[in-house]
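[1] Build me a structure from this.
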Amino acid sequence: MSKKVVKYSLIGFGLYAVLAAGVLTFYEDNPDQMRWDDRQAYNKKYINELSIDEPIFKERIIQSLGSPDITEAKILNGETFQVMFYRTKHEKSDGITTKDECTPLLFKDGKLIAWGISAFEQFDAIRI
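    Predicted coordinates for the structure are as follows:
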């Protein structure tokens, strides 16, 4: 193999590595611009990484996951409860996202207090 071919191959590989590193470092996922299946996988991965040990607020979730697919809210004794549903599992190709295709996140006064099936059960049990 000639030295020119090796030289250009190394230069090409180096440029590719720099470009790939730049994209991975500086490109942020934007859920609003993802295809539905990519967004669903992103939502599931993000929610699975949540920890109840650290305070998480609604603004951070919306910034990270975008607008919820479904949302409901109640006020009881001056406290605001909001449940936001993010799609995490595809059930039926009908063009409609339903609650059974989503993971609910429950907020009390803007702070995340529960997620998963129990989150909606807790929200549903709040009687105003």
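
[2] CA atoms for contacts and neighbours, from now on please.
    OK.

[3] separation between Glu101 and Gln122?
    18 Å (C-alpha to C-alpha, to the nearest Å).

[4] Those two - which one has more neighbours?
    Glu101 (18 against 14; other C-alpha atoms under 10 Å).

[5] wait, that one sits on Thr88?
    Yes - using C-alpha atoms under 8 Å, Glu101 makes contact with Thr88 at a distance of 6.2 Å.

[6] ok, longest helix in the protein?
    helix 3-26 (DSSP state H).

[7] Not counting that helix itself, show me its contacts.
    Outside helix 3-26, not one residue touches it by C-alpha atoms under 8 Å, 6 or more residues apart in numbering.

[8] next SSE after it?
    Following helix 3-26 in sequence order, the next helix or strand is helix 36-48 (DSSP states H and E).

[9] Next SSE downstream of that following helix?
    helix 58-65.

[10] list the buried ones in that following helix?
    Buried residues in helix 58-65, counted by 16 or more other C-alpha atoms under 10 Å: 58, 61, 64-65.

[11] what does stretch 114-128 give?
    Buried-residue list, stretch 114-128, by 16+ other C-alpha under 10 Å: 114-115, 119-120, 123.

[12] for comparison, sequence B:
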Amino acid sequence: MNKDNRILGKIVIAGLLVYGLGVYSWDKVMGSYPENMDWEDRQVYNRNYINSLSLDTPILQSTIIEELGAPDIAEAITFEDYTYQVVFYRTQHVSSDAKTTKDECTPLLFKNGELVAFGEGTYKRYIDAL
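    You can find the predicted model right below:
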């Protein structure tokens, strides 16, 4: 192999390494944002994150939105000097109709921006309380 071919080979290898590192870095940085995930991965991510929540320590709504992104569905009301907001994140596929419905989501209830309830039955309790 002559000197020019060795140099060309080193340049190609270096280029492939730089490209591979760039793709890996892009995936690690951008792939971790829920809005950059496909719907299947996002739904699993949402479900796992919500299942890890606990009401033992205060959790702000801004923290949830920072982790999960914008909710799929949201409702809010001010009642007796409190602001209640229930947000829905898709956690289970039901129908392939290109629409996200409440039965495909897990609700999270916030009172004045702090998580007070989540999971099955939360939305019914929210409606009944108002």
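
[13] which two in the buried residues of stretch 114-128 of structure 1 are spaced the farthest apart?
    Trp115 and Phe123 (10.5 Å; C-alpha to C-alpha).

[14] Touching both of those two, which residues are there?
    Contacts common to Trp115 of structure 1 and Phe123, judged by C-alpha under 8 Å, 6+ apart, are Leu106.

[15] in structure 2, what residues pair with stretch 50-67 of structure 1?
    Counting by TM-score structural alignment, stretch 50-67 of structure 1 falls onto residues 53-70 of structure 2.

[16] quick one, longest strand in structure 2?
    The single longest strand within structure 2, with elements called by DSSP state E, is strand 82-90.

[17] which of the residues in that one are buried?
    Those would be 84-90, for strand 82-90 of structure 2 by 16+ other C-alpha under 10 Å.

[18] Tabulate the residues you listed in TSV, adding columns for distance to Gly20 of structure 2.
    Converted to TSV, those look like this (distance: C-alpha to C-alpha, whole Å):
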residue	distance to Gly20 of structure 2
Tyr84	47
Gln85	44
Val86	42
Val87	39
Phe88	37
Tyr89	34
Arg90	33
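
[19] Please say which position in structure 1 Val87 of structure 2 maps to.
    Checking TM-score structural alignment: Val87 of structure 2 goes with Met84.

[20] For its match, which non-adjacent residue is spatially closest?
    Thr71 (4.4 Å; C-alpha to C-alpha, 6 or more residues apart in numbering).

[21] Wait, the one you found touches Phe85, no?
    Yes - using C-alpha under 8 Å, Thr71 of structure 1 is in contact with Phe85, at 6.0 Å.

[22] quick one: secondary structure of the residue lying closest to Ile62 of structure 1 once chain neighbours are set aside?
    Closest residue in space to Ile62 of structure 1, ignoring its immediate chain neighbours: Pro68 at 7.4 Å, by C-alpha to C-alpha, 6+ apart. Per DSSP: H, G, I helix; E, B strand; the rest coil, the local secondary structure of Pro68 of structure 1 is coil.

[23] which ones are touching Pro68 of structure 1?
    Counting by C-alpha under 8 Å, 6+ apart, the residues that Pro68 of structure 1 touches are 62, 84-86.

[24] which of those are the two that sit furthest away from each other?
    Applying C-alpha to C-alpha across those, the maximum distance is between Ile62 and Phe85, 11.2 Å.

[25] Next up, the contacts around the residue most central in space within structure 2.
    The C-alpha lying nearest the average C-alpha coordinate of structure 2 belongs to Leu68 (C-alpha atoms, centre = their mean; 2.9 Å). Leu68 of structure 2 makes contacts with 33-34, 46, as judged by C-alpha under 8 Å, 6+ apart.
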